[in-house]
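>>> Next come a sequence and a model predicted from it.
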Amino acid sequence: MYTNPGTTPADQVSIPDIQTEGGVCASAGFMLAEGVDRCPIPIFVLNHEHSILHWNRALASLSGHPAEAMIGTQLQWQAFYPSARPTLADLILEGALEGDVDRFYHGKFRRSQLIEGAFEAEDFFPEIGTEGRWLFFTAAPLRNAEGHTVGAIETLQDVTEQKRAEQALRDSEKRYRLLSITDALTGLYNSRHFFSNLQSECERASRYHQPLSLLLLDADNFKQLNDTHGHLEGDHVLQALARVILLCVRSTDSAFRYGGEEFAVLLPGTSLDAATQLANRLCEMFASTPLQLSSSAVIRCTVSVGVSEYQPGEKPSAFMRRADEGIYEAKRLGRNRVVPISHRGED
């Protein structure tokens, strides 16, 4: 029986003496137990009956479960899970196959490439600490001289900070990607993303034989607005138009600013008639929205909209050209209106 200095009898751990040609080397057993207990890596050891033989200081610190409460029990699950279930070391003792391990670790494990018969896994443990911890853990069998499994050892590594750093990097990459496809003034997607999406949505509409419509919008008298009130006020008008667009479109639609005062909306699964109805609502909402200038003056602005529906197999440029023609026709007819342009057989 090995007694860890400074512990109570409940902490005492049975460590098999190391047999040598000269007999029993008790000091080697002491050194082994002391090394495990003082190891900075969290470790626990189970015997063949799944009882805890050793629960080192690092694991006690990580889990909040002291050795005296754990050694001699089969309560190893309490340090990691809200209800009783096998740990990876328990599964090793049971000779679990990969299918058995997968029942509990759901694909988040693998066989160790370094230790025969061992498994490695990684998971988040909400029960550990106040915010939960990510752990990488390895469980391996302990065998006697005849090769029979007589226990199991599990080591754990707290990889929470690494996981947080990886998530921060992913978030940063996501923000960078979003910035690269977003118009800084309005928050809508930019022109580069528009032309990329236009191509992919046309291909999808052709492949699945689904309707696809396009709105092109142009703020009316925008040059005059800029000349009269200044570019800053013009920017405010564009931002207001972007907000109205977002209020009118669905989550499946995509809105873009692809030019100075030019906007586009791609409407998957939408016919020409349905797209025209949406465009009319948008046009009316923007015209009825009072826009307050920095001078406290209140103005109202309007927008001209062209609408087209994609025809399977046609070039995206032809699809877009029809909507553009709709804008010119709306301007010619007096602005503040929607003009749909149907397919005329061009490609």
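Happy to help now that I have it.
>>> rest of the way, CA atoms for contacts and neighbours
Will do.
>>> Would you indicate which residues of stretch 301-316 are buried?
When burial is assessed from 16 or more other Cα atoms under 10 Å, stretch 301-316 yields the following buried residues: 301-312, 315-316.
>>> measure that stretch end to end?
Its first and final residues considered, stretch 301-316 spans 30 Å by Cα to Cα, to the nearest Å.
>>> How far off centre is that stretch?
For stretch 301-316, the gap between its own C-alpha mean and the chain's C-alpha mean amounts to 34 Å (Cα atoms, centre = their mean, to the nearest Å).
>>> Of the buried residues of stretch 301-316, just say which sits nearest to F195.
Lowest distance from F195 to the buried residues of stretch 301-316 (Cα to Cα) belongs to P316, with 9.0 Å.
>>> For the stretch 151-300 of the chain, which segments are assigned as strands?
Assigned by DSSP state E, counting those that start in this stretch, the stretch 151-300 of the chain shows strands spanning 212-219, 254-257, 262-268, 291-292, 298-299.
>>> what sits up against the third one?
In this case it means strand 262-268. Strand 262-268 is contacted by residues 194, 198, 201, 205, 210-219, 252-258, 275 when judged by Cα atoms under 8 Å, 6 or more residues apart in numbering.
>>> just the fourth one next, same as before
The set of residues that contact strand 291-292 without belonging to it, under Cα under 8 Å, 6+ apart, is 237, 240, 298-301.
>>> Distance of A139 relative to E261?
The span separating A139 from E261 equals 63 Å under the rule Cα to Cα.
>>> Which one's more surrounded, these two?
A139 (28 against 19; other Cα atoms under 10 Å).
>>> excluding its backbone neighbours, what's nearest the more buried one?
Spatially, and ignoring its direct neighbours in sequence, A139 is nearest to E154 (4.2 Å; Cα to Cα, 6 or more residues apart in numbering).
>>> and if you look at V303?
Across the structure, with Cα to Cα, 6+ apart as the measure, the residue nearest V303 apart from its sequence neighbours is A219 (4.4 Å).
>>> try this one side by side with the last:
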Amino acid sequence: MEARSTVAADGDVQLVERPSSWRDVVRKGGAVDEDVQAAARVGDRLADPTLYAALSGSSQWAPWVIFLCLAVAGVVLGRLLIRLQHGRRELAVTNADLAEANKDLALLARIDKLTGVYNRRHIEEQIDILLHAAVRDRAPLSVLMLDVDHFKAVNDIEGHEVGDRALRCMATAIRIALRPGDVFGRWGGEAFLVLLPGTAAEVAQLIGERLRSHVAATPVASDDGRRLPMTVSVGLAVADSHDVLGTLVARADAAMYRAKSAGRNRVAA
């Protein structure tokens, strides 16, 4: 209902009507409630300026109070005074809260629930964006694929809770070792992807080694308090002008399997 709307129900024809003015409703209803008169006296403003004028002799109006006259077949049965303290301000706050909540939901849709890092959907979007920027700016773009070594054995022997803990620990170890501007997310299962915009192969190799060593220095606690060593195999690929999402990730994935074949816990290109 609009702030200035007033309605009266016609009991004879089952219609909802809008009176032509509050003056008409007041005349039909006779005496005005003391609460409404008091509201006018203390300066509370009514939703219809003609009623406010009728009660207070003033033409001043503001939309924080709605006065509804309840009438059936032209007979006034009662009056409803709705106070909306600071209505517009509260509505603005509500809208701001909703906008913020929508931002939060949009972010959550791009976050991996288990590890708290970006999920595959977001990483795929970022690869497309960064590939386009690399071609446009003639800048390098490197990708690291990291996969937890012997992860299936951890799950089978220690249980899925310890396996989940291992993934969270790995994600934390990698995240704190990255530079501002690097993009990191979970690709799926025990595999993670790091996007390194503006980074050539030599520097990307050094970053891969740093990430590998950070993970190796972060053992995972078992349920009985043992410290379980954890390592990753890392594959490196550098984008060229013909790469698309699928080809770039496939090359990083192939490099990661070369690292595993060479003995795990290493970086391969």
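Arrived safely, thanks for sending. Computed from a prediction, not measured in an experiment: that's the story for all the values here.
>>> re earlier: highest average neighbour count across the strands of the stretch 151-300 of the first structure?
When the strands of the stretch 151-300 of the first structure are scored by mean count of other Cα atoms under 10 Å, the highest mean neighbour count falls to strand 212-219 (a mean of 26).
>>> What is that strand packed up against?
Using 3 or more Cα pairs under 8 Å, 6 or more residues apart in numbering; DSSP states H and E as the contact criterion, the neighbours of strand 212-219 of the first structure among helices and strands are helix 191-208, strand 262-268, helix 272-287, strand 303-309, helix 316-332.
>>> Pick the most deeply packed of the ones you listed.
Taking mean count of other Cα under 10 Å, strand 303-309 is the most buried of those, at a mean of 29.
>>> now that strand: which residue numbers in the second structure?
Under TM-score structural alignment, the match for strand 303-309 of the first structure in the second structure covers residues 232-238.
>>> what about the matching stretch, how far off from the first structure?
Taking mean Cα distance after the TM-score superposition for the first structure, the mean distance separating stretch 232-238 of the second structure from the aligned residues in the first structure is 0.6 Å.
>>> give me every residue that touches T199 of the second structure.
T199 of the second structure touches 139-142, counting by Cα under 8 Å, 6+ apart.
>>> now, among those, which is nearest to A8 of the second structure?
For the contacts of T199 of the second structure, the closest approach to A8 of the second structure (Cα to Cα) belongs to L141, at 68.5 Å.
>>> what lines up against that closest one once you look at the first structure?
Under the alignment defined by TM-score structural alignment, L141 of the second structure is paired with L212 of the first structure.
>>> Farthest-apart pair in the buried residues of stretch 301-316 of the first structure, please.
When Cα to Cα is used, the two most widely separated members of those are C301 and P312, lying 35.8 Å apart.
>>> Aligned against the first structure, show me the partner of E190 of the second structure.
Structural alignment places E190 of the second structure opposite E261 in the first structure (criterion: TM-score structural alignment).
>>> picking that back up, okay but the residue nearest to A139 of the first structure is in contact with L142, surely?
No: counting by Cα atoms under 8 Å, E154 of the first structure stays clear of L142, with 10.3 Å between them.
>>> Show me which of the two is the more surrounded one.
The residue with more neighbours, out of E154 of the first structure and L142 and counting by other Cα under 10 Å, is E154; that gives 22 against 19.
>>> For stretch 152-167 of the second structure, measure first residue to last.
Comparing the first residue of stretch 152-167 of the second structure with its last one, the separation is 12 Å (Cα to Cα).
>>> Which parts of it count as buried, going by neighbours?
For stretch 152-167 of the second structure, a neighbour-count test (16+ other Cα under 10 Å) marks 154, 162-167 as buried.
>>> in the first structure, what residues pair with that stretch?
Residues 223-238 of the first structure are where stretch 152-167 of the second structure aligns, with TM-score structural alignment as the criterion.
>>> In the first structure, which helix is the longest?
helix 160-180 (DSSP state H).
>>> Who are the packing partners of it?
For helix 160-180 of the first structure, where contacts count as 3+ Cα pairs under 8 Å, 6+ apart, the packed elements are strand 133-143.
>>> which bit of the second structure covers the strand it packs on?
Equivalent residues of strand 133-143 of the first structure are lacking entirely in the second structure, counting by TM-score structural alignment.
>>> Show residues contacting that strand.
In this structure, residues lying in contact with strand 133-143 of the first structure by Cα under 8 Å, 6+ apart are 88-89, 92-93, 112, 115-126, 149-160, 163.
>>> Which among the helices and strands packed on strand 212-219 of the first structure is found nearest to G6 of the first structure?
helix 191-208 (66.6 Å).
>>> After superposing, tell me the mean distance of that closest one to the second structure.
Mean deviation of helix 191-208 of the first structure relative to the second structure after superposition (mean Cα distance after the TM-score superposition for the first structure): 1.3 Å.
>>> State the distance from A250 of the second structure to Y257 of the second structure.
Taking Cα to Cα as the criterion, A250 of the second structure is separated from Y257 of the second structure by 11 Å.
>>> Over to Y52 of the second structure?
Using Cα to Cα, one gets 79 Å for the distance from Y52 of the second structure to Y257 of the second structure.
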